[in-house]
Each structure stands twice: as C-alpha cells, then as structure tokens.
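Colleague: Sequence plus predicted model, see below.
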Amino acid sequence: MRKHKILISMIVSIFFLSTMHAYAEEVSEEKNETLNLAEEAKSAILIERDTGTILFDKNVHEKLAPASMTKIMTLLLIMEAIDKGELKKDETVRVSERAASMGGSQIFLEAGEEMKVNDLIKGIAVASGNDASVALAERLAGSEEAFVQMMNKKVKELGLENTNFKNTTGLPADEHFSTAYDMAIIAKELLKYEDITNYTSIYEDYLRKGEENEFWLVNTNKLVKFYPGVDGLKTGYTSEAKYCLTATAEKEDMRVIAVVMGAETPKERNAIVSSMLDYAFNQYKTNKIFEKDEVITNLDLLKAEKEHVDVVASESVSTIHPKGENIDNISTEVTLKPDVELPLHRGDKVGMLRIKNGEEVLSEIPLTVNEDIEQASYITLFKRTIKEMVKYR
C-alpha cells in the first residue's frame, strides 16, 4: 500500500511539473474572464519581459490604431543605431522644415534649430514629440519615408504579422495599425537596451534650459510618478485609437509589460494597467539566470584577429512561475554555429542558449558577440603559426 502511495505521489509530481510551464505560458479563456482585468479596453496583454510568457490577454491580435505607441518602434531603431555606433547621443542634429512642421504632440522645434540626440530622445520618450521623432528619423534614414521602411522591415524581422506603419509618430493614417500583442513584442525588444528607461522614467525635465525658448517636459505616462516600479514606456491617443498605453514595471527582478488599447479615458486606461501590474507582481515571480551581456561561453576563432572571443547573452534570461512554486530541474544548453564567418560585428548572433525544465525547452535566447571581430591579418596568422610550431617541437 505504501508503495502505491509513493507511486501515485511521483506521478502527480511529474504531471505538475510538466504542466506548470504551460500554465504560465497561456492563461485559459476561463481564467481571463475571471480576472476581469481589462473589461473596458478593446484589447490588452500582459507579458513577462525576459521569457515573453503571456500572463493575461484579450483580443491581442485585433488590428487597431496604435497612436503614439508607434514611437516604441521609432525609439527601438534609434537605440539600435546608438548601440551600433551609427548615432551618438552627444551628436547635434539640424531640424528640417518638415520636422518642425509636425502637428500634434511636439517640443516646438524650429526649422534650422540644432539639438543634441540625447535631448531629442527625451522629447520623444517624455513628451511624445512628433517633431523630434521626424528629426531623428531623417537623421538616420534621410527621410521619414525611408525610416518607415526600416520600421516595417523590423516588424518582419520580429515575426509580427499584424502591424504596418505609415509614419514614425502615430498620427492618423490609412493602413497604419498594430495589435496589443505586436506592441508588447516591440516593447520587449526595445527593453533589451536597458538605458531606454533612463529616458522613459523621467517625469519632468527641461529642454533648452535657461534659454528664451525653454521647454518644460512632462511625461504623458503618469504611472511613472504614481505606480512604484513603472519606468516606461509610451502612451497614445487619437480620436480613433482612444487612450492607449504600453507600460513596463520592474519589481524584485521581474519586469513585465502591459499593453492597453482603446480605453475611453486616461483614468480608465491607467486603472486597467495598474490592475494588470498588480496581478503580475502578486501572482508570479521570476528567477534570474543570466544578466544581459553576461559571458556564457567562448569562441575560438583561429582566423580572427582576436583568437578567443566572449559569447554573451543578448538579453537578460529568467524563468517564471506562480508564487509559492519552484522549478528545481532547470538546466541550460548552449549551441554554437559550426561555421562563423568573419568579420563579426557587435550583436551578431553566433549561437543559441536554451533554458530547459527537464527535456522541455522553456525559452531560447540568441547568443551574440559584444565587440567587433576582424579577420586576422597575415602577420597575425604568421605569428600564430610560428607559435604553434614552437609549441610542438
């Protein structure tokens, strides 16, 4: 009888572990209905940033006008350019007539005015400046139209099927749409650049401080001030889109992203997002495995100028599970590309890190190099050959 009890206990334990991740991955429709988290919104989603686990969803693939949440993609391309060295934060940008003529939310740039990239990013992230968005788009791509092509190319790279951008700002335009799910994934990608929250967490600041045309920046995302842990990301409003918000918050090493689209009032929108964040932090916790850019392994590249290259996690890596429960069978598996072509550039993918619970793959994270790697010169190869010959004499 005792053996039977032990056997039953083992079966129950195995079943529990195998279903726990599925539970965290997709909350059932019945559970969503019970939560009542976003009754007043057209669409909503709640995800954990590191794993991408969906904690709550409602009409997440419905195509809707994203309004100024469009600027999450604009900021993503700007931060990518900075990371690649294609744009410097202290660089000065000259504002075009077209950028200065943008309506809607703006920081009142004037044609011919020069402003540093760092301040233009503040203008986008804090005040939702349409003029600042176009100014940086023109700097990076030559025109807003060319930058929009970059935005839609990035949409495809992320595997998103229900987003199409027509401008960098979110101003109303035919065939300009996205979904709660797609906005969450774009936000997840943007948050790989951890210093973005240095901008989106600002509640108030000044541009051109001390000058005649000093401009007071006040964050359109009031939760930055009124909800502990919220440090971004972007609000949106047009008469078509209604009130929208993609918010992110971090507490006890867990970062979540909440997206709400189509709320009737800003108060309603903020209340919905606050309830979603409360739910995430009350019900779930994460275990951090690796930090972003932490060295995971090394590559030996005999034909590279630098022979031993660090391979790092492209983003922070965690597991997620309901509070009160632990997963004890977590393991990692590293697979590197068999043939790596040179030269390599910072951020190039050279492998994959798998996080596993037993044999179940919980998540896959690209492994990258964190520096540029050039092909070895003839002199380096010659010295390396001589060194090997001496070694085996």
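Modeller: Received the coordinates, thanks. Residues are numbered from 1 along each chain as shown.

Colleague: use CA for all of it now, contacts and neighbours both
Modeller: Fine.

Colleague: Which residues are in contact with the residue lying closest to residue 351 once chain neighbours are set aside?
Modeller: Nearest non-adjacent residue to residue 351, counting by CA to CA, 6 or more residues apart in numbering: residue 336, 4.1 Å away. Taking CA atoms under 8 Å, 6 or more residues apart in numbering, we find residue 336 in contact with 350, 351, 352.

Colleague: Okay, one more to line up with it:
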Amino acid sequence: MKLFLPFLLSISLFSGSLSSAAPPPADTDTLGLSAPSAILMEASTGTILYEKDANTSLHPASITKIMTMILIFDALSSGSIQPDDTVTVSEHAASMGGSQVFLEPGETQTVDTMLKCISVASANDACVAMAEHIAGSEDEFVARMNERAKGLGMNDTNFINCCGLDTDGHMTTAHDVALMSRELITKYPQIHDYCTIWMDNITHVTRRGSSEFGLSNTNKLIRQYEYATGLKTGSTGLAKFCVSATAKKDDIELIAVIMAAPDPKGRFADATALLNYGFSKCQLYTDPQEKSPEALPVKRGTERSVALVYEGPFRYVDTTGADLSDITKEIKLPEEVSAPIKAGDVAGKAIYRQNGTEIGSVRILYRDSVKEATFLDYFSEVLAFYL
C-alpha cells in the first residue's frame, strides 16, 4: 500500500477517445458513377473516403437485411438463440413473396440455415421467420431494428419491415447503410463465412416429403472482384439496384455502398470503381499497443499503484501518400492519483501526431478499482511494519 506517499501536485486528467483524423472525401464527380447516391468507408476507423449525395433518403430494398442480420448475430452473441436451434415457419413468413427460398408454413430450419438463406439468397421468408423466432413478431423485431439503428447514429433511417419490401416510410441513406455494414462486419466478422458462399443447397422437409433447393449468391462481386468479402445486394421497383459491397486487401477493409443504380451491372461497376479508388489511395497506420502504459502510483489507497490499459487500438487512414513512419505518440498521464479509483474511468490519453499535427488519440483507462484507505488500513500497515 502507498498510504504515506506525499501529495506532489494536482494534475487534470484527459478525456480522450479513440479517433483518427479523416481526410476530406473525394470530389463527387471524379469517378463518374451511374448511381445517384454512394459512399466509400474504411471499415476499421469509419473514415469516409468518398461520398456522393450520401445523405439522400432512398428506399433500401434488401440491403435492409444487413440490420436484420445484426440482430440475429446479437441474439447469437447473447446466447438467446443457438445456431442449431429449430425455427418454425409461420403462415405470415411463408407469404412474403419477392426473393425467397419458398419456405412452407410449419416447415422447420435451423438458425444457421436461415442465416445462409438470408445472406446468400436474400430470402424474405427466412427473414420474417427469424424475426418472429427472436422477437415474437415482425413488428416487435422491426422496433428493435429501429432502436439498434438509432444507437449506431443512423439518424435518417426508418424501417417498416425486416426484409426491404417497398412500403411507404421504409427509408435510409447510403451513409446509414455504411454505418450498419461497418457494425456487422467489425463486430461479427463471421458474417463473411455466409455472404461469401457462391452456391449451396438447403433441404426442404414438408408434409409432401423432402426436396433440395439451390441457393445462388445475389452478389456477383464475390466471383467478379478479387478482394470481395460480401456483403448484401438489393433491388425493388422503388429502390432500383443497390449494393453494400465489402472488400479487403492486405490490411485495408472497405465498404462501398451504391443506392438507386439504374441497372444491376451498373451497381457492381460503381462498387468496383469505389473499391479500386479506395485501395489505390488508402494506407492504414495501426499502433499495436503491445505494451500497456506503466502503472500509476496511488495516494491514500489500499494499493500502492493502479494498472492502466488503452481503451482500444489506434488506427489512422491516410489518402495522401504521406510517410507514416514519422507518426509519434505522447502519453499524457498525471504523476500520481488519489483513491478511490474506479476501473474503466479515464486516467489520461495517448496523443498521436504527424509532423507535429495531432491526428487522433486514444483514452487510457484504469484497469482496476482501488479503494480509499481507512484508519484500520493505516493501523494494519503500521502494525505490520513493527512486527
């Protein structure tokens, strides 16, 4: 215990957070996209690299299912459902129409199979069946979708259904689609195990017997683009042709969202143009933070020192071709702290600079809690010293 450490000076703490300086988005006319609305985002930092009317409200079609899959993975992560759980198809789910895998009322499939049907074949019937399985009804599931969207900062999004069928008020933006795409691929990277499947089969078992049904990926970039990793396509009469395309090259992962393209080939051509642009411009700096900051001395605490941890990794995206080897890190911490200390509170921050200009920071947190020492603690220490 550091009970008798003299007080040296008071130093204010810093309230830093994970961040990176974002380069300005590219001029919206430089790539000649056919779609009226598009955005390109670097996945690990959320840095926007290009945008074209990205905040225009549009019908999203089946890229709605990105949020549906987030909620499915949320439920898997919480343990409320398991991949091999049995899902029973309702009359409502079987009646969806549009893109589907022709599930019948009363038919059962596993959660894992339903995810495959949604991500590969964009199955509306599987979406609704999963919504009902997780939330009891599609309406309740959609309410959760909108709540989750709000939590991600998707301020221009309103979902009316879980599969993306055209209906009044079911709207979002390219920017918001990028936000939910980033959440899905960074929080649940196992989605790539599903959305990169090119072709597969499922087995229908109904009262008429057993039959095979072929799944074919709606995202042609999986075969056409070398670095493609997903994610979701969509098309309806009002939405026209949309895609949220993800791709990874070396350590760079990008999200290209295309909305309201005039034709299916156009959306893939636009997405390819965006991804090629991003990979040609981007370089990513990452601080591995292999060693935690040194522990801080504690004054008037039941422990002599308190360990520290970084809140998260630091990543910075550059599109100028600058030399990133000259990035420096400065640790800002007090010389000592006074108990009580709560684990997770901010102790200070690491500031990153390039050529003297700050490009971002990461907060440094207390790893452990430390209680304030009582008279009994002081007495025990003195007694231990003499004995």
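Modeller: Received the coordinates, thanks. Everything numeric in this text was worked out from a predicted model, so none of it was measured.

Colleague: TM-score for the pair, please.
Modeller: Overlay of the two chains. TM-score (TM-score structural alignment, normalised by the length of structure 2): 0.76; 334 aligned residues with a CA RMSD of 3.6 Å.

Colleague: What separation do you get for the residue nearest to residue 351 of structure 1 and residue 312 of structure 1?
Modeller: 12 Å (CA to CA, to the nearest Å).

Colleague: sorry, back to before: quick check: the residue nearest to residue 351 of structure 1 vs residue 121 of structure 1, distance?
Modeller: When residue 336 of structure 1 is compared with residue 121 of structure 1 (using CA to CA), they lie 36 Å apart.

Colleague: Show me the helices in structure 2, by range?
Modeller: Ranges of helices in structure 2, per DSSP state H, are 65-78, 91-94, 111-121, 124-135, 138-151, 174-187, 191-195, 221-224, 264-281, 375-386.

Colleague: As a markdown table, those with distance to residue 359 of structure 2 and mean neighbour count would be great.
Modeller: Converted to a markdown table, the helices of structure 2 look like this (distance: least, CA to CA, whole Å; neighbours: other CA atoms under 10 Å):
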| stretch | distance to residue 359 of structure 2 | mean neighbour count |
| --- | --- | --- |
| helix 65-78 | 31 | 20 |
| helix 91-94 | 49 | 18 |
| helix 111-121 | 37 | 24 |
| helix 124-135 | 42 | 25 |
| helix 138-151 | 26 | 18 |
| helix 174-187 | 22 | 23 |
| helix 191-195 | 31 | 19 |
| helix 221-224 | 34 | 17 |
| helix 264-281 | 18 | 20 |
| helix 375-386 | 45 | 11 |
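
Colleague: Mind putting those helices into CSV with distance to residue 164 of structure 2?
Modeller: Listed next are the helices of structure 2 as CSV, based on distance: least, CA to CA, whole Å:
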stretch, distance to residue 164 of structure 2
helix 65-78, 7
helix 91-94, 14
helix 111-121, 12
helix 124-135, 8
helix 138-151, 11
helix 174-187, 13
helix 191-195, 18
helix 221-224, 21
helix 264-281, 17
helix 375-386, 63
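
Colleague: To residue 40 of structure 2, which of those lies closest?
Modeller: helix 264-281 (6.5 Å; CA to CA).

Colleague: Where in structure 1 does the closest one align, residue-wise?
Modeller: Helix 264-281 of structure 2 lines up with residues 266-283 of structure 1 when matched by TM-score structural alignment.

Colleague: average offset between the matching stretch and structure 2?
Modeller: Superposing on structure 2 and averaging over aligned pairs (mean CA distance after the TM-score superposition for structure 1), stretch 266-283 of structure 1 comes out at 0.8 Å.

Colleague: what residues are up against the spatially most central residue of structure 2?
Modeller: Note on structure 2: the residue nearest the mean C-alpha position is residue 183, at 1.6 Å, using CA atoms, centre = their mean. Neighbouring residues of residue 183 of structure 2 by CA under 8 Å, 6+ apart: residue 70.

Colleague: Show me what it aligns to in structure 1.
Modeller: So, by TM-score structural alignment, residue 183 of structure 2 is matched to residue 189.

Colleague: what's the answer for residue 235 of structure 2, then?
Modeller: In structure 1, residue 235 of structure 2 lands on residue 237 (TM-score structural alignment).

Colleague: burial of the closest residue to that match other than its chain neighbours, as a residue count?
Modeller: Of all residues not flanking residue 237 of structure 1 in the chain, residue 243 sits nearest, at 4.8 Å (CA to CA, 6+ apart). Residue 243 of structure 1 has 24 neighbours, counted by other CA atoms under 10 Å.

Colleague: Identify the residues contacting residue 243 of structure 1.
Modeller: Taking CA under 8 Å, 6+ apart, one finds 235, 236, 237, 261, 262, 263, 264, 265, 266, 269 in contact with residue 243 of structure 1.
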